[in-house]
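Provided below are the primary sequence and the corresponding predicted coordinates.
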Amino acid sequence: MRTVARFMNQLSTDSDNRASRYPLLAHPHVHLSGTVDQAMYQSFREQLSNAPDEGAIVVAISTLGGDPEVARLMGDEIRLMRDYSEREILFLGKVAVYSAGATFMAAFPVDKRFLTRGTRIMIHERLITKTINLSGPLRSCVASLKASLHEIEHSIRIEEEGFTDLVRGSDISFETVRERAPENWYIEAEEARDLKLVLDVI
């Protein structure tokens, strides 16, 4: 029993030490939770504007998903701030980083990403629900079909760009994420760390 107790105590100590390596993560400057939508974007902008003018910034998020374009917009804000100010900006995923949350995480280099224990990432393909009604001259019908096809093809390109950013610098290949995404790929925090998709788990 003493051996088990000592082992459990060591696990607890290792976990505490791991968290203590990254003191900045204890107090994120930006807290995002819920659906990724325009309301989250507004909150993101307000909190970012209230962050300190100097030093590193920590952005924490917990989400089951939402609008991928809003996620890309927030990610672009992070990229621009990093490029223009050369400030360190850290990502902290909590509990759930699903769908659009993973899209947002892709804006951060892998060595700037962290997850809390028990957090899961979920990666999937973009979804579309569209009804096409054809009516009128035949040439107009062809144009309508081509427009829908172009929309899908362009969305696939955007999706693949996001997958590329997400796995860049990790041990996950683009081919792997593209293959696993259709089945809703869930990645636990420790697995994400082992695959170098994130720097560490706290």
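That came through fine.

only C-alpha atoms for contact and neighbour calcs from this point on.
Noted.

elements contacting the helix or strand harbouring residue 176?
According to DSSP states H and E, residue 176 maps onto helix 174-180. The contact analysis (3 or more C-alpha pairs under 8 Å, 6 or more residues apart in numbering; DSSP states H and E) places helix 174-180 against helix 138-167.

in the helix it packs on, what's buried?
By neighbour count with 16 or more other C-alpha atoms under 10 Å, helix 138-167 contains the buried residues 144, 159-160, 162-167.

Put this next to the previous one:
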Amino acid sequence: MLFEPNLRVHGLIDQTVVSNVLHDLKAVRDGGNDLYVEIDTPGGDADGARRIALEIKLFLKHSGRNGFVLGKNTVYSAGITVLAAFPKGSRFLCPRAVLLVHERRLEKELVLNGPIRSCLQIVREQLALLQTAERLENEGFEDLVEGSKISLEQLRDHALNNCYLMAERALELGLVADIAR
């Protein structure tokens, strides 16, 4: 796993990375091997990461094969979603790996101009968007903390302030199975 992963998530997670992962995952599915993922990412598109995580979960559930992930250097932001797709016992980090767990950022101006009912509808739509985003974010955080020593609420409190975790701390918290030495 350390030197010959059959799927890599490198660089900023964008549509190109998602396409490459889907292509590589198909090759793994078509072969008979277990899934060995190497991840090193500064983060990127949260929805793209959710798609990658979904495909990994489906592979693990339906292929009858094992899957393992190794965080090499940085597993930031959207990369946490991919890492969390694997059960805790299948997550590993290199000794100097750093995780960044934070809440999804949003920058949006809300302009209300018009009849009150129309303005209320705009507010309802934006609130629904925020509530959906929070629910999806919680799903990924729940996957990450499952079987660990940290609760969802504790993780969310840390995530509010950009929580950087060194490999040793992630191991202490039970977020990963071990450190690959």
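On my side now, so go ahead. All figures in this text were calculated on a predicted structure; none of them were measured in a lab.

coming back round to it: whereabouts in structure 2 does whichever helix or strand comes after the helix holding residue 176 of structure 1 align?
Remark: after helix 174-180 of structure 1, the chain's next helix or strand is strand 185-188, criterion DSSP H and E. Using TM-score structural alignment, strand 185-188 of structure 1 lines up with residues 163-166 of structure 2.

gap between that stretch and the chain center?
Taking C-alpha atoms, centre = their mean, to the nearest Å, one finds stretch 163-166 of structure 2 lying 15 Å from the centre of the chain it belongs to.

what's the answer for stretch 149-168 of structure 1, then?
15 Å.

Pretty sure residue 7 of structure 2 sits against residue 40.
No: Residue 7 of structure 2 lies out of contact with residue 40 (C-alpha atoms under 8 Å); the separation is 11.6 Å.

Identify the residues contacting the counterpart of residue 53 of structure 2 in structure 1.
Alignment note (TM-score structural alignment): residue 53 of structure 2 maps to residue 75 of structure 1. Residues in contact with residue 75 of structure 1 (C-alpha atoms under 8 Å, 6 or more residues apart in numbering) are 103-108.

Give me the ChimeraX select line for these, limited to the buried ones.
Of those, the buried ones can be selected in ChimeraX as follows, counting by 16+ other C-alpha under 10 Å:
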select :103,104,105,106,107,108
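
which one of the contacts of residue 75 of structure 1 is nearest residue 135 of structure 1?
If you rank these by distance to residue 135 of structure 1 using C-alpha to C-alpha, residue 103 comes first, at 37.1 Å.

measure that closest one to residue 79 of structure 1 for me?
13 Å (C-alpha to C-alpha, to the nearest Å).

Residue 56 of structure 1 now?
14 Å.

of these two, who's got more company?
residue 79 (17 against 14; other C-alpha atoms under 10 Å).

which secondary structure element contains that one?
Counting by DSSP H and E, residue 79 of structure 1 is found in helix 68-85.

residues of that helix that come out buried?
For helix 68-85 of structure 1, the buried set under the neighbour-count rule, 16+ other C-alpha under 10 Å, comprises 68-72, 74-75, 77-79.
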